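> Below is the structure, and that's it, no one-letter string:
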């Protein structure tokens, strides 16, 4: 048997199963009792009594009621938004941070990448150039440039300076020396 004959035989079997007893199944579905539909909402039925009630209410709303109007004129409302303490505190901190700034210790010469626009930074912060300089100084002379000295030099929190020296490392460039004749090389056999 070829593969085409096998496929045709398979499609015949599936067609037989699909069409088996179709007529009886269809009659069974048709003869089932339909469920009773849910009752409609009274407003959807559109009774004329409701329309009359709605129009009378809308007329009543549109009429001027002088006693209610005179009582409304006696009412006076004054409203102020209270300033919560949680909102007031951050404003003060922002003002203090703006006044407590320090001049840059190091900057790049010229105007590369727009870094020259920055002339000072808030205390407790570092510019990119200062951070790289501080990390490089600590890497070259760790006994001289301790985290305490870096904190003092750049107005940092001591634990921030300690974290800076522990977790950040400047790029480490390693230069591989050129090959010499003395080095042994594996040769293909």
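That came through fine. Fair warning: this is a prediction, and the values are worked out from it, not measured in the lab.

> from here on, contacts and neighbour counts on C-alpha atoms
Noted.

> in the protein, which helix has the most residues?
The single longest helix within the chain, with elements called by DSSP state H, is helix 3-19.

> Enumerate residues external to that one that contact any of its residues.
By C-alpha atoms under 8 Å, 6 or more residues apart in numbering, no residue outside helix 3-19 reaches it.

> list the buried ones in that helix?
The neighbour-count check on helix 3-19 (16 or more other C-alpha atoms under 10 Å) flags nothing as buried.

> could you say what helices and strands the helix or strand containing residue 24 packs with?
Assigned by DSSP states H and E, residue 24 belongs to helix 22-31. Helix 22-31 is packed against no helix or strand, with contacts defined by 3 or more C-alpha pairs under 8 Å, 6 or more residues apart in numbering; DSSP states H and E.

> try this one next to it:
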């Protein structure tokens, strides 16, 4: 019933309202900018403009003087020779061969393997007086600034098992 009443008010006097809107004065559009589209230009005039010399610009171009020299060639050392002296053997590795990690035998200085990083973090966590950032940096050939950042911002996983406080705690499944 509400839709009928709404439709009735909406369609009331619709035709007269439409005529009134059509007869209302519309705003005038802004005047168009004069363009060169209406003026015919031949292709010969355009090519003539392109090939015509402009003496002031030509004089400016002649005043520019560029002097260049080739850079001296620098002999670069091959990467393989460079890295051989900057590598160190691994301190720790995983038993077995999970994920191909054990195939790594040495690491560049200033870098750590995953196992070494976890070992260093764990040692520092358990004995911070013994494993100071300076000792860790010396042990693994790391930068002291990077070592301090590593020990401050990366924490090895901690597993905390909280005791259940409710009496209705579910029974635990025991391995048999």
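Happy to help now that I have it. The structure displayed is predicted, hence computed values, not measured ones.

> sorry, back to before: mean per-residue distance, the longest helix of structure 1 to structure 2?
On superposition with structure 2, the mean distance recorded for helix 3-19 of structure 1 (mean C-alpha distance after the TM-score superposition for structure 1) is 3.8 Å.

> So residue 142 of structure 2 is in contact with residue 116, correct?
No. Using C-alpha atoms under 8 Å as the test, residue 142 of structure 2 is too far from residue 116 to be in contact (11.9 Å).

> what do we get in structure 2 for residue 141 of structure 1?
When structure 2 is aligned by TM-score structural alignment, the residue opposite residue 141 of structure 1 is residue 127.

> ditto for residue 103 of structure 1
Counting by TM-score structural alignment, the partner of residue 103 of structure 1 is residue 89.

> And for the closest residue to its match other than its chain neighbours, the neighbour number?
Excluding the flanking residues, the one nearest residue 89 of structure 2 by C-alpha to C-alpha, 6 or more residues apart in numbering is residue 106, at 4.2 Å. For residue 106 of structure 2, the tally of surrounding residues (other C-alpha atoms under 10 Å) stands at 14.

> what's the counterpart of residue 106 of structure 2 in structure 1?
Alignment note: residue 106 of structure 2 maps to residue 120 in structure 1; criterion TM-score structural alignment.

> Just to check, that match is in contact with residue 102?
Yes. Counting by C-alpha under 8 Å, residue 120 of structure 1 touches residue 102, with 5.5 Å between them.

> All the helices of structure 2, residue numbers only.
2-11, 14-23, 43-51, 55-63, 79-85, 114-126, 133-139, 144-153.

> Now do the buried residues in the third one.
Going back to what we said before, that points to helix 43-51 of structure 2. Buried-residue list, helix 43-51 of structure 2, by 16+ other C-alpha under 10 Å: empty.

> Off-centre distance for it?
Mean-position distance between helix 43-51 of structure 2 and its chain equals 49 Å (C-alpha atoms, centre = their mean, to the nearest Å).

> again with the last one
The offset between the C-alpha centroid of helix 144-153 of structure 2 and the centroid of the whole chain comes to 24 Å, using C-alpha atoms, centre = their mean.

> got it, and the second one?
Chain-centre distance of helix 14-23 of structure 2: 58 Å, with C-alpha atoms, centre = their mean.

> Repeat that for the first one.
For helix 2-11 of structure 2, the gap between its own C-alpha mean and the chain's C-alpha mean amounts to 57 Å (C-alpha atoms, centre = their mean).

> Repeat that for the fourth one.
Remark: helix 55-63 of structure 2 is offset 47 Å from the chain centroid, using C-alpha atoms, centre = their mean.

> okay, and that helix goes to which residues in structure 1?
Under TM-score structural alignment, there's no match for helix 55-63 of structure 2.

> From residue 8 of structure 2, how far out is the match of residue 103 of structure 1?
Counting by C-alpha to C-alpha, to the nearest Å, the gap from residue 89 of structure 2 to residue 8 of structure 2 is 90 Å.

> With residue 140 of structure 2 instead?
Distance, residue 140 of structure 2 to residue 8 of structure 2, using C-alpha to C-alpha: 87 Å.

> Report the separation between the aligned residue in structure 1 for residue 9 of structure 2 and residue 17 of structure 1.
Using TM-score structural alignment, the partner of residue 9 of structure 2 in structure 1 is residue 6. Between residue 6 of structure 1 and residue 17 of structure 1 the computed distance is 17 Å (C-alpha to C-alpha).

> do residue 130 of structure 1 as well
Taking C-alpha to C-alpha, one finds residue 130 of structure 1 at 80 Å from residue 17 of structure 1.

> Equivalent analysis for residue 108 of structure 1, please.
In terms of C-alpha to C-alpha, residue 108 of structure 1 sits 82 Å off from residue 17 of structure 1.

> tell me, the helix or strand in which residue 72 of structure 1 is found lands on which residues of structure 2?
Applying DSSP H and E as the criterion places residue 72 of structure 1 in helix 66-74. Per TM-score structural alignment, helix 66-74 of structure 1 has no counterpart in structure 2.
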